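[1] sequence-free structure coming up:
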């Protein structure tokens, strides 16, 4: 039996431990730095970093068409044992994951505001959202959002990776049986992200629960050390 698969599995296990350790260390450091009122103050002070009037209706209307091809590409990939579908698209990773929760759709969407789900993601540190249009009930349908999150994977922070800082153009569609948030990267202030486009779907299921689907195309910039060693360790990393 070749030693290469064993070495790759050992490397994956080491990286998994390092990743969780980095997450915990970052969470602790953040908690120690922040006072209770820091989050609101910091969020209010963060600029979007883009010229808001530069994004008109045409850019928002093109968003669904832009993501349609990605949806078709990832739907053709069979899910793994964990239910995750993923593939490379040039140097970016295209992935999709599906899950179902037992909470009825109407209750779920009343409790979880889909226009704010980016702020609920693991590793989210801070950000700012500017709503540009609302529907007749006041819900956001077009917005720009800047999100700042821990390095992904978290262990890259130990090698000097910067936070992931992305400004996204977003649309939200609300229907009787599904809600969809779509986004497309329009700027990365610190150059940490090359590509970050995707969507989150909440859908009513036949069993009375709520289906949640996340699909995204992402490419984040590696720190210099990992840019040097990744070709050597590929495909283990």
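    Nice, thanks for sending it over. Note that the coordinates shown come from a computational prediction; the quantities given were computed from them, not determined experimentally.
[2] Please make it C-alpha for all contacts and neighbour counts, starting now.
    Fine.
[3] All the helices of this protein, residue numbers only.
    Along the chain, counting by DSSP state H, helices occupy 3-33, 38-45, 57-61, 63-75, 105-111, 224-233.
[4] Pipe those helices into JSON lines and attach mean neighbour count and distance to residue 156 per row.
    Converted to JSON lines, the helices of the chain look like this (neighbours: other Cα atoms under 10 Å; distance: least, Cα to Cα, whole Å):
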{"stretch": "helix 3-33", "mean neighbour count": "13", "distance to residue 156": "8"}
{"stretch": "helix 38-45", "mean neighbour count": "12", "distance to residue 156": "24"}
{"stretch": "helix 57-61", "mean neighbour count": "12", "distance to residue 156": "33"}
{"stretch": "helix 63-75", "mean neighbour count": "15", "distance to residue 156": "26"}
{"stretch": "helix 105-111", "mean neighbour count": "15", "distance to residue 156": "34"}
{"stretch": "helix 224-233", "mean neighbour count": "12", "distance to residue 156": "8"}
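[5] For residue 137, find the nearest of the ones you listed.
    For those, proximity to residue 137 was assessed by Cα to Cα; helix 105-111 is nearest, at 13.5 Å.
[6] How about residues contacting the closest one?
    Residues from elsewhere that reach helix 105-111 (Cα atoms under 8 Å, 6 or more residues apart in numbering): 177, 202-205, 208-210.
[7] The helices of the chain: which one's closest to residue 215?
    helix 63-75 (7.3 Å).
[8] burial measure for residue 189, as a count.
    The number of residues packed near residue 189 is 14, by other Cα atoms under 10 Å.
[9] What of the one 3 residues further on?
    Residue crowding around residue 192 was assessed by other Cα under 10 Å; the count is 20.
[10] ok, back up a step: so for residue 127, which of the helices of the chain sits nearest?
    Using Cα to Cα, the helices of the chain put helix 38-45 closest to residue 127, at 5.6 Å.
[11] Distance of residue 212 relative to residue 179?
    Note on residue 212: its distance to residue 179, by Cα to Cα, to the nearest Å, is 10 Å.
[12] dropping in the other structure now:
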């Protein structure tokens, strides 16, 4: 018998154009990016944007997309956050040897491209100092090429730390060159549960909705804990991810070459984890981890957004 579905488990990827259009209309804003198509993929505007992403991503404007999701179910006292799916991923990956330094994965080609990934990195920073400067509830800011995150906190602990929140995340297409192949910018809501233990802090992240259908599933957790020798800190990230294959890649049949897809996937995750873990160190050092050019905040955008970070 499977696990009963909780409110945060119900996310069905829209398979028809009508479903995608309806979903996008509910969450649209001036800064939101709709799902593209083959004609728009080869337009001069799309090609220029892809070049900009590859060569000058610092000139791309940051975004803060409004939270237009009905979050009433998550705010109820009896709401139960389900960690079962990502816990299963962690158990699966324990059985797999490391493929590269600090990284391992399981790739499922029976789907479009579903990946179970685990990355860890030991840094020479005492755990107590790390958690003083790195807020685990804001670790999403460190993910590679995030253009902006809008956050609404639902619950806090006695110390005022977030324990349950929703985030709407905007990020550049990953890997960046996939923008040339018809992959859309990421736009996804994640429901996040924060846990604070004596020797470990964890942020559990669960896909709730992807307004432009750029994400099939992106569930993960990020944890900080003392290294085995007690002198440093272990950074851990585990994820179950599936994204639509780039449309031009599918059109030319490149998606049928499993060896090619695996080679690209390995490279993409290597860059993602190295950059993301590196951004955590930047956050510890008080440096900016933002991608892109700061946006201009006007009254309308301020009224439409929640706890902007």
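    Ah, there it is. Just so you know, these numbers come straight off a predicted model, no measurement behind them.
[13] Can you pull the TM-score for these?
    In this superposition the chains share a TM-score of 0.80, using TM-score structural alignment, normalised by the length of the first structure; 208 aligned residues with a Cα RMSD of 2.3 Å.
[14] coming back round to it: where do the contact lists of residue 212 and residue 179 of the first structure overlap?
    201-203.
[15] Counterpart of residue 178 of the first structure over in the second structure?
    In the second structure, the residue matched to residue 178 of the first structure (TM-score structural alignment) is residue 200.
[16] That should have said residue 157 of the first structure, apologies.
    Under TM-score structural alignment, residue 157 of the first structure pairs with residue 179 in the second structure.
[17] Verify the contact between its match and residue 45 for me.
    No: taking contacts as Cα atoms under 8 Å, residue 179 of the second structure lies outside contact range of residue 45: 11.6 Å.
[18] Comparing these two, which residue is more hemmed in?
    It is residue 179, of residue 179 of the second structure and residue 45, that has more neighbours when counted by other Cα under 10 Å, with 24 against 10.
[19] In contact with the closest residue in space to that one that isn't next to it in sequence: list those residues for me.
    Computed as Cα to Cα, 6 or more residues apart in numbering, the closest residue to residue 179 of the second structure that is not its neighbour in sequence is residue 50, at 5.1 Å. Residue 50 of the second structure sits next to 176-177, 179-180 when contact means Cα under 8 Å, 6+ apart.
[20] please redo it, this time with the cut-off set to 10 Å
    Shown in contact with residue 50 of the second structure (Cα atoms under 10 Å, 6 or more residues apart in numbering): 41, 44, 56-57, 172-173, 176-183.
[21] One more: residue 264 of the second structure?
    Residue 264 of the second structure touches 175, 258, 270, counting by Cα under 10 Å, 6+ apart.
[22] Identify the residue of the first structure aligned to it.
    Matched to the first structure by TM-score structural alignment, residue 264 of the second structure sits unpaired.
[23] can you give me the strands in the stretch 1-150 of the second structure?
    Along the stretch 1-150 of the second structure, counting by DSSP state E, counting those that start in this stretch, strands occupy 103-108, 114-123, 146-156.
[24] now these as TSV including mean neighbour count and distance to residue 275 of the second structure?
    Shown next, in TSV, are the strands of the stretch 1-150 of the second structure (neighbours: other Cα under 10 Å; distance: least, Cα to Cα, whole Å):
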stretch	mean neighbour count	distance to residue 275 of the second structure
strand 103-108	18	13
strand 114-123	20	12
strand 146-156	20	11
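[25] Tabulate the helices of the first structure (TSV), appending distance to residue 132 of the first structure.
    Below are those laid out as TSV (distance: least, Cα to Cα, whole Å):
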stretch	distance to residue 132 of the first structure
helix 3-33	31
helix 38-45	17
helix 57-61	10
helix 63-75	15
helix 105-111	21
helix 224-233	38
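[26] do you know which of those lies nearest residue 146 of the first structure?
    helix 38-45 (10.0 Å).
[27] The closest one - contacts with which helices or strands?
    strand 124-134 (3 or more Cα pairs under 10 Å, 6 or more residues apart in numbering; DSSP states H and E).
[28] so where is the strand it packs on in the second structure?
    Residues 146-156 of the second structure are matched to strand 124-134 of the first structure when aligned by TM-score structural alignment.
[29] can you tell me the mean distance of the matching stretch from the first structure after alignment?
    Compared with the first structure after the fit, stretch 146-156 of the second structure shows a mean deviation of 0.7 Å (mean Cα distance after the TM-score superposition for the first structure).
[30] give the contact list for the alignment partner in the second structure of residue 67 of the first structure.
    Aligned by TM-score structural alignment, residue 67 of the first structure pairs with residue 86 of the second structure. By Cα under 10 Å, 6+ apart, the contact list for residue 86 of the second structure reads 92, 116, 204-206, 218-221, 238-240.
[31] Residue 122 of the second structure: which of these is nearest?
    Among the contacts of residue 86 of the second structure, residue 238 lies closest to residue 122 of the second structure (Cα to Cα), at 15.2 Å.
[32] aligned partner of the closest one in the first structure?
    Aligned partner of residue 238 of the second structure by TM-score structural alignment: residue 215.
[33] neighbours around that match, how many?
    Neighbour count for residue 215 of the first structure, taken as other Cα under 10 Å: 23.
[34] who's in contact with the closest residue to it other than its chain neighbours?
    Residue nearest to residue 215 of the first structure in three dimensions, not counting chain neighbours: residue 96, with 4.2 Å by Cα to Cα, 6+ apart. Listed by Cα under 10 Å, 6+ apart, the contact set of residue 96 of the first structure reads 70-71, 74-75, 77, 79, 83-87, 198-200, 213-217.
[35] try residue 169 of the first structure
    52, 55, 59-60, 63, 142-146, 182-187, 197.
[36] Could you do residue 228 of the second structure as well?
    Residue 228 of the second structure neighbours (Cα under 10 Å, 6+ apart): 122, 234.
[37] if you set the cut-off to 6 Å instead, what comes out?
    By Cα atoms under 6 Å, 6 or more residues apart in numbering, the contact set of residue 228 of the second structure is empty.
[38] before we move on, the earlier item: isn't the match of residue 178 of the first structure right next to residue 227, touching?
    No: counting by Cα atoms under 6 Å, residue 200 of the second structure does not reach residue 227; the two are 10.6 Å apart.
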